[in-house]
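S.K.: I need the structure of the sequence given here:
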Amino acid sequence: MASLAGDIRRPGPREIAKLLAPFPGRAAIVSRIALICALTVLMTAGYGTPDAATSAYIVFFLNRPDRMTSIVMSFALMLLVTVIIGIVMIFAILTIDQPPLRVASMALLSFGLLFATSASKLRPIGAILAMIVGFGLDELGLAPVGEAATRGLLYAWLMVAIPIGVAIVVNLVIAPSPRRLATSQLARRLRLAAHRLTGTATDDERAAFEACMREGDHQILTWLKLSALEGTLTPADGAALRQAAASTTAILVATDFAASEAGARLPDACAAQLAETMTQMAAMLDAGGYPVDVTLDVQDLPEGAALSGLVLADLRTALEGFAVPPSQAAAAPVPAPEKAAEPPARSGFFDADAFSNPDHVRYALKTTAAAMFCYVLYQQLDWQGIHTCFITCYMVSLSTTAETVEKLTLRIAGCLVGALLGTLAIVFVTPRLTSAGELMALVFAGAWLAAWVAMGSARISYAGMQIAFAFFLCVIQGAAPAFDLTLARDRVIGILIGNVVTYLVFTRVWPVSIASRIDATLKALVAQWTRIARAADARTRSALAAGALAQYGGLRQDIGLIHYEPSWVRPEPAWVASRRRALAEIEALEGPLVLAAGRAGAARLGEIAQRLAAGDDAHVQAAQRAADTQTPGAEAAEDHTADPALGALQNVIAKRFGQIADITRPASATETTTDARP
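M.R.: Coordinates of the predicted model:
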């Protein structure tokens, strides 16, 4: 192994270029978002509704690659905003003439919604709701009379309804169906596996292959579920395609093992024949169907080729049973991999530790305090233009310090880029606009660039959202083109103030390191692979492995976030090195555990679990030394049969663990600030 998980350097220009590179479906959703933004601007200009920039920005929250999710999210947001406006109106009636009571209501509602954000199923949207309620009450305080306040609330509803209506129509017309996306993704996996198996994959294709392995089956299974809901997928086809998703996981794991181990590589003729079969199957999936009755006419390998024979057997099983779901009598339904990788789902709205874990209350208090400080600041300065500092506190606050600082960084970068583009547009483009169509073209271009970033990797997607936000604030200043440069200046200043306040609060007051989450997830991942090792049949192993592979990818991202933590929050270098080592060792065991049904690698998995449970450094170092000195023969105790394939796998595991030990021995004493995320 060349390096540990986590030893990828911070992205430079070359890495950023890779993050911005096109991938299947990216241009389609980006163009769709840009079109909806342009049509939204046309509608707001025609009706003269206020806050047209916000209407265009809302589009970025409504759209997903498939039409079903996009439409459902649009209706859900419309319902949610209607409820929020009703809540704001009730509080407005009680507090509009009493500023102290209105501010107290803002703080109380903010705390309650943020607590629910941290401790309940409201987590994905709770902070946004708190921001909308607080900012809505603030804006109502500026209204001179109650009638104006009521009209303001109605316009706020219209501000959201326009982009939602446009998004629903556009998605119904041109967005792809979830079934189409699911089959296309399965076809892409097969093509990448074919190229990887024959050694013809480019660097970009190898990176895409790794990404497919680490994303799991959750998205594909979600698309299949949505397809059933919209009536484009029959139960029989759904069962077959769910099995196809599990089969592609087995194909990816076996192919990766064959490509990474010299002794597991298949003969050229055999690999070419398998690759041709995969390519033909991918063509069927691209056409909207799926392959059935797959038969491989591939000769068995000589007895001396133990590892390659094991790979061939796994590939044969996965390909010939590619879309053949297990019968109800023969096997239980394949479990959903993502759910299997997590603790059992809790019933009820609140988490189990909602009222016992003080971190939930602390998160709500910290975010509310930061937001209310910013609110008082711009009110006392009488500088309404920097109200984005108040919004920023809600937008960037997350449960851990590392995630919050990362989001702060992306927000600063995005708003600076967006403000620069918007300012250039105001100076050089807006004065030449003579029609609504030309304004739409300008909005389309800016939205397209921002959406290209926003629809990419999670490492940069939030920056794309901020590019759009700042750009729209600059170029959409009303129903007609305007040239107020102070608007961009004030918004950027507000965002920077909000970032500074949030950073100080979240790094100085009850800071929460991401280390505890890494430990919990790492232990859950070891437990998941233990279940995979004990699984009786290949189908179940493949389904469970998809969730474990995706969980590994999430852990890499979390470890990559550690360098965002300030020194007084960040764990010790030895802790970071030990977790990177454990993650690398799990990666070394993935292929053998799937290929050999857990008979090779289970003992090593137990060692990792013991080392994580030990806790203190002395136990960790002792366990590491024991693992470093373990010989291949020690692993043989897992299986008492004289199976050459198992012996070869145990040798591979021992070799990989030795390489990891060689890498970590000098690295454990030093700290690196690297980003592990793909």
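S.K.: make it CA atoms for all contacts and neighbour counts henceforth
M.R.: Noted.
S.K.: what about residue 295, distance to residue 576?
M.R.: 48 Å (CA to CA, to the nearest Å).
S.K.: neighbour-wise, which of these two wins?
M.R.: In terms of neighbours (other CA atoms under 10 Å), residue 576 is the more surrounded of residue 295 and residue 576; the figures are 20 against 11.
S.K.: for the host helix or strand of that one, packing partners?
M.R.: Counting by DSSP states H and E, the element that carries residue 576 is helix 573-595. Packed against helix 573-595 by the contact rule (3 or more CA pairs under 8 Å, 6 or more residues apart in numbering; DSSP states H and E) you find helix 235-260, helix 306-320, helix 515-534, helix 538-560, helix 602-614, helix 617-629, helix 644-667.
S.K.: Throw those into TSV and include mean neighbour count and distance to residue 429, thanks.
M.R.: Shown next, in TSV, are these (neighbours: other CA atoms under 10 Å; distance: least, CA to CA, whole Å):
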stretch	mean neighbour count	distance to residue 429
helix 235-260	23	49
helix 306-320	22	56
helix 515-534	19	48
helix 538-560	24	40
helix 602-614	18	59
helix 617-629	15	61
helix 644-667	19	53
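S.K.: Please name the nearest non-neighbouring residue to residue 511.
M.R.: Leaving aside its sequence neighbours, residue 511 sits nearest to residue 401 (CA to CA, 6 or more residues apart in numbering; 6.1 Å).
S.K.: The one you found: what's it in contact with?
M.R.: 506-507, 511-514, 564-565 (CA atoms under 8 Å, 6 or more residues apart in numbering).
S.K.: Go again with 7 Å.
M.R.: 506-507, 511-513, 565 (CA atoms under 7 Å, 6 or more residues apart in numbering).
S.K.: circling back: redo the helices and strands packed on helix 573-595 as TSV? Include distance to residue 90.
M.R.: Shown next, in TSV, are the helices and strands packed on helix 573-595 (distance: least, CA to CA, whole Å):
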stretch	distance to residue 90
helix 235-260	46
helix 306-320	59
helix 515-534	39
helix 538-560	41
helix 602-614	52
helix 617-629	56
helix 644-667	59
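S.K.: quick one more, to check against the first:
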Amino acid sequence: MQALADLRLWLDTTPAWSFLKSQLAPFPGRANAMWRYVFASACVIVISLGFQIPLLSLSLIVVFFTAQENTALTKLSAAIMLAGSLVITSLCLLLVMFTFDYPVPRILGACALVFCGLYLLRTSSLGVLGFLGSIQVIYTQSFIDLNLPPELLVRVILWSWVATAYPVVLTVLVNLLFLPTEPQRQLEAEIRRQLDDVIAQLDARLLGRAAPPLPASALERGVLTLQRHLGFAVMAEADYRRNQAWHLLRITTVDRLHTAASHLAGETPAELDPANRELLHALLATVRALRDQTGGRAAFQPPQPLSALAQAPTADPTLVEMAYALQGLGDASDADLPPPPSRPRGLMAADAFSNPAYARFAVKTLLATLVCYVFYTAVQWQGIHTIMLTVIILALPSVGSSRTKGWQRIAGCAVGSVIALAATVFVIPHLDGLTGFLLMSLVVIGAGGWVAAGPARSNYAGMQLVLAYVLAMFAHAGPSTDLTEIRDRMIGILLGAAVSTLVQLTVWPELDRDALRPRLARILRSIATLARAREAEPERRQASIDQARLAGWALVAGAREAQANALLEPGWHVAALDPTQVQTWLTQAQEALLAVNRLQTLLQAGLGDLSAPMRQAAERFALDAAATLDALAIRMEQRAGEVTALSSAAVDALDGVDDAPGQPALIAAVHAVRSCIAQMQPSASQAAAD
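M.R.: As a prediction, the model looks like this:
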């Protein structure tokens, strides 16, 4: 028992084991997604084997490509895949029709189609069509190399369309009828989860006990999740489209409450006076009422007016911010709601035909594919046709993101191949029917589905686990006992990943670490925008604060992803901007974002209680902080310019104002902003000097 306890302790302190546990941990909706994968796969296996539809392995993979996190995305991906597969199959048939007896024109035509698909992948919102088109063209070339008769080749191409199309329709039906995950339900569940956090903070403050932690990472994840689910709900539900402005106001209110609750978590509990206790009781009742209201466009009315309670001279500014947020939601009318921000939705990127990086990306990916094709045909090793598919699958803009996906593909395929090997040697010889084989396969598909439904840092490995297993076990119309297929496909994947990485590193390399500096500069500018949000018109100030806060969190999340990818790039430890130090800097940026938001919250909530000199000094400090942040951004991005320390004149002016309600909290917020900027300044200056 002691040995087991020691082993458990050692595993818990191992970073790899901790990462694995975090990636495999259950969360709401993950089990539902896994069961949908299993049920759709079971239907596909039964139909394909029953009707003798070839390419069963392709049909099973289509299930995983089609099923998405909610029904709206699933229907969208299904429509794209159906239309795209029809167009791509037609193009492949035309290519074969005119170039079957002419290898050079056939290869050149295939290269042209792959180039267009890869170019579309980088420049269009319909880039998935380019990805699928490139895969289909490469897959067709592997058929041609089998020296099949023309009629049989056409039949194989047409059957590949059938094997792709019917699983798409089946997957949509399963996702709509079996444990459907609707985006509006996801949105309401996320709203309730965040309001539960707020209620926990208010309860702790009311009882005078230490509040549960609410870190900045939870705020970042929460606000981005709300925005994503709202976008999907607007796409899927007519009511959300008609009342998009109101639902946007609602999630903005929840974000304001969640952010204010984070500020409460960082404060030391103090004795409550009667005014703050009454305000806390009212806030708890109102937040609970908001939590209980789910779905639709029901008008929200606070159980009691909060504005009068928030006007108490001793009211806590954080509680006042919560009261104003809730009262603003209750007072909102359709006539007063601003229209939702318009977002241009062009099919092509603005610089699609002017940025040479897109064409370079297509050329170098095509080059890696041709290298693999030449090797594949030269050695006449049909089993490693996955070498070319791997290059297309790993076609991502940067070396870091490609290697992240590559390691997931290798790990998933290795696990899937080992499972297939063990099943072939130890299980299949003892099976006497398809029932046992189906049950065994569904267990493996369920395991891969659990991983595929997980976080972005590991979900691709789940799909690759299933891919390796089904390619080995369903290569024919029934269980396969050929161990060489397992070996050949794994070798093809490893060779394809090696060639893809080598070409990306030597031909026009795009490194995530090179993009870190401009990303960090944009974060600084977003915090500066938040600091000067009070320059907007009075009726637009709160909206400006909310928009700047959301933009800041989105930029921090993007920079963190780029930093994680940069750690997988060769030579990162000798780079001018060390990605390991960027993580510390991002934590400082999170703190600065929260501190500036806290300052703006106090100015908004306590505006009526602040004297004119005090308000002017605080607003002047916010503008000085914005100017310092802009200077830091210029120095980091351009490696030029001087940054002077943040002036203490505004702080001295605040200290010189006579004591007034809200002054201690405001001065503390000013000092917090000043401290955060002082922490970031050496990092930015060092990055600029490197």
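S.K.: Superposed, what's their TM-score?
M.R.: The pair, once superposed, lands on a TM-score of 0.84 when counted by TM-score structural alignment, normalised by the length of structure 1; 641 aligned residues with a CA RMSD of 3.7 Å.
S.K.: In structure 2, what residue corresponds to the residue nearest to residue 511 of structure 1?
M.R.: Aligned counterpart of residue 401 of structure 1 in structure 2: residue 399 (TM-score structural alignment).
S.K.: does the residue nearest the centre of structure 2 sit in a helix, a strand or a coil?
M.R.: The centroid of structure 2 falls nearest to residue 456 when counting by CA atoms, centre = their mean (6.6 Å). On the three-state scheme (DSSP: H, G, I helix; E, B strand; the rest coil), residue 456 of structure 2 is labelled coil.
S.K.: Structure 1: which residue goes with that one?
M.R.: By TM-score structural alignment, residue 456 of structure 2 lines up with residue 458.
S.K.: Quick check: that match vs residue 65 of structure 1, distance?
M.R.: For residue 458 of structure 1, the distance to residue 65 of structure 1 - CA to CA - is 15 Å.
S.K.: cool, and residue 230 of structure 1?
M.R.: Taken as CA to CA, the span from residue 230 of structure 1 to residue 65 of structure 1 is 15 Å.
S.K.: Between those two, point out the one with more neighbours.
M.R.: Per other CA under 10 Å, whichever of residue 230 of structure 1 and residue 65 has more neighbours is residue 65, with 20 against 13.
S.K.: For the more buried one, which non-adjacent residue is spatially closest?
M.R.: Nearest to residue 65 of structure 1 is residue 29, by CA to CA, 6+ apart, at 5.9 Å.
S.K.: I'd guessed the one you found sits against residue 67; true?
M.R.: No: the pair residue 29 of structure 1 / residue 67 is not scored as a contact, 10.3 Å apart, by CA atoms under 7 Å.
S.K.: What are the buried residues along the helix holding residue 576 of structure 1?
M.R.: 574-595 (16 or more other CA atoms under 10 Å).
S.K.: Which residue in structure 2 aligns with residue 380 of structure 1?
M.R.: By TM-score structural alignment, residue 380 of structure 1 lines up with residue 378.
S.K.: ok, now residue 655 of structure 1?
M.R.: Per TM-score structural alignment, residue 655 of structure 1 is aligned with residue 675.
S.K.: where's the residue nearest to residue 451 of structure 1 when sequence neighbours are not counted relative to residue 211 of structure 1, distance?
M.R.: Excluding its sequence neighbours, the residue lying closest to residue 451 of structure 1 (CA to CA, 6+ apart) is residue 30, at 5.3 Å. To residue 211 of structure 1, residue 30 of structure 1 is 21 Å away according to CA to CA.
S.K.: More neighbours: the two, which one.
M.R.: More crowded of residue 30 of structure 1 and residue 211, by other CA under 10 Å: residue 30, with 24 against 14.
S.K.: correct me, but the more buried one touches residue 448?
M.R.: Yes: in terms of CA under 7 Å, residue 30 of structure 1 counts as a neighbour of residue 448; the distance is 5.9 Å.
S.K.: and for those two, which residues touch both?
M.R.: Common neighbours of residue 30 of structure 1 and residue 448 (CA under 7 Å, 6+ apart) do not exist.
S.K.: and the gap between the alignment partner in structure 1 of residue 635 of structure 2 and residue 607 of structure 1?
M.R.: By TM-score structural alignment, residue 635 of structure 2 lines up with residue 614 in structure 1. Per CA to CA, residue 614 of structure 1 is found 10 Å from residue 607 of structure 1.
S.K.: ok, now residue 382 of structure 1?
M.R.: Residue 382 of structure 1 is 62 Å from residue 607 of structure 1, by CA to CA.
S.K.: Also residue 242 of structure 1?
M.R.: 34 Å.
S.K.: repeat for residue 562 of structure 1
M.R.: 25 Å.
S.K.: Could you do residue 397 of structure 1 as well?
M.R.: 37 Å.
S.K.: and if you look at residue 286 of structure 1?
M.R.: 44 Å.
S.K.: ok, now residue 201 of structure 1?
M.R.: For residue 201 of structure 1 relative to residue 607 of structure 1 (CA to CA), the value is 35 Å.
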